[in-house]
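1. Structure for this input, please:
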Amino acid sequence: MKFLMLVFSDPARSSDEEPPVPIEQWVEEAYGSGKATDGDRLRPSAEARTIRRRDGEVRVTDGPATPAHVEIAGFDILECADMEEAIALAGRHPMATAGIIELRPAWPLDL
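-> Reported below is the predicted structural model:
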């Protein structure tokens, strides 16, 4: 089952809690096992552009599409047996301690 794992930074969060593993170890485990297949950090939301097509015209605005009290810092594509396995993997990511992780199951488009 494919999942999009969104990694959010949370500037309001301050914690002395140590993450379960360093990011290098999480990457090695997740990608080495084949449970993470792609991912990357993202540039700051100030560099984002939001695109909408309205009345036959493409409209581009500066910034993210969503309010920015938190910022999408990165993403990973996960291949896990089920949501529980994806949660276990995401729960070990260092940003689960320092930020926020959101998991979204993929909804295949059968064309």
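2. contacts, neighbours, all on C-alpha from now
-> Noted.
3. and the gap between the closest residue to Lys35 other than its chain neighbours and Arg43?
-> Excluding the flanking residues, the one nearest Lys35 by C-alpha to C-alpha, 6 or more residues apart in numbering is Glu79, at 4.8 Å. Here the criterion is C-alpha to C-alpha, to the nearest Å. By it, Glu79 lies 24 Å from Arg43.
4. just Phe75 next, same as before
-> The gap separating Phe75 from Arg43 is 11 Å, by C-alpha to C-alpha.
5. Which parts of the chain are strands?
-> For the chain, the strands defined by DSSP state E occupy 2-9, 36-41, 49-54, 57-62, 71-79, 100-105.
6. Now the second one, please; I'll put the structures next to each other:
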Amino acid sequence: MKFMLMLYADEKAGAAISPEDMAGFMGQLMAYQETLQKAGAFVSTAGLLPTTTAKTISNADGNLQVHDGPYADTREQFGGYFMIEAPDINEAIRLAALCPAASWGKIEIRTFA
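-> Predicted structure coming up:
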């Protein structure tokens, strides 16, 4: 089964992190990716640009509306993901719990249909 681990964190708090500390956090995420690769669970990963670059659209009744920013105004923003393969949700939870992003934000686990 494929699962998406969606990483959420406070974007404003992240912007205040020094470049040296951020490099350390990115190193932790790279080590996590290597752990997933060794377990045969890694599919893909990517980070997202800040929500200030986002656009939200709707096309109700053929009337395209484009808005600046994300769909929801929340304290934590969707900042990136890991796509993994695991035999079941319990293993996906175990693998997600190893992700260092769980220590500074939340991880939502979603199963692919």
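7. Now stretch 30-50 of the first structure: buried residues?
-> Neighbour-count burial for stretch 30-50 of the first structure, with 16 or more other C-alpha atoms under 10 Å as criterion, is recorded at 30-31, 35-36, 39, 45.
8. can you redo those residues as TSV with distance to Ile101 of the first structure?
-> Formatted as TSV, the buried residues of stretch 30-50 of the first structure follow (distance: C-alpha to C-alpha, whole Å):
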residue	distance to Ile101 of the first structure
Ala30	15
Tyr31	17
Lys35	16
Ala36	14
Gly39	14
Ser45	17
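9. can you redo the strands of the first structure as CSV with distance to Pro22 of the first structure?
-> Listed next are the strands of the first structure as CSV, based on distance: least, C-alpha to C-alpha, whole Å:
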stretch, distance to Pro22 of the first structure
strand 2-9, 15
strand 36-41, 16
strand 49-54, 31
strand 57-62, 34
strand 71-79, 16
strand 100-105, 16
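10. which helix is the longest one in the second structure?
-> Counting by DSSP state H, the longest helix found in the second structure is helix 19-38.
11. what does that one rub up against?
-> Helix 19-38 of the second structure is contacted from outside by 42, 84, 95, 98-101, using C-alpha atoms under 8 Å, 6 or more residues apart in numbering.
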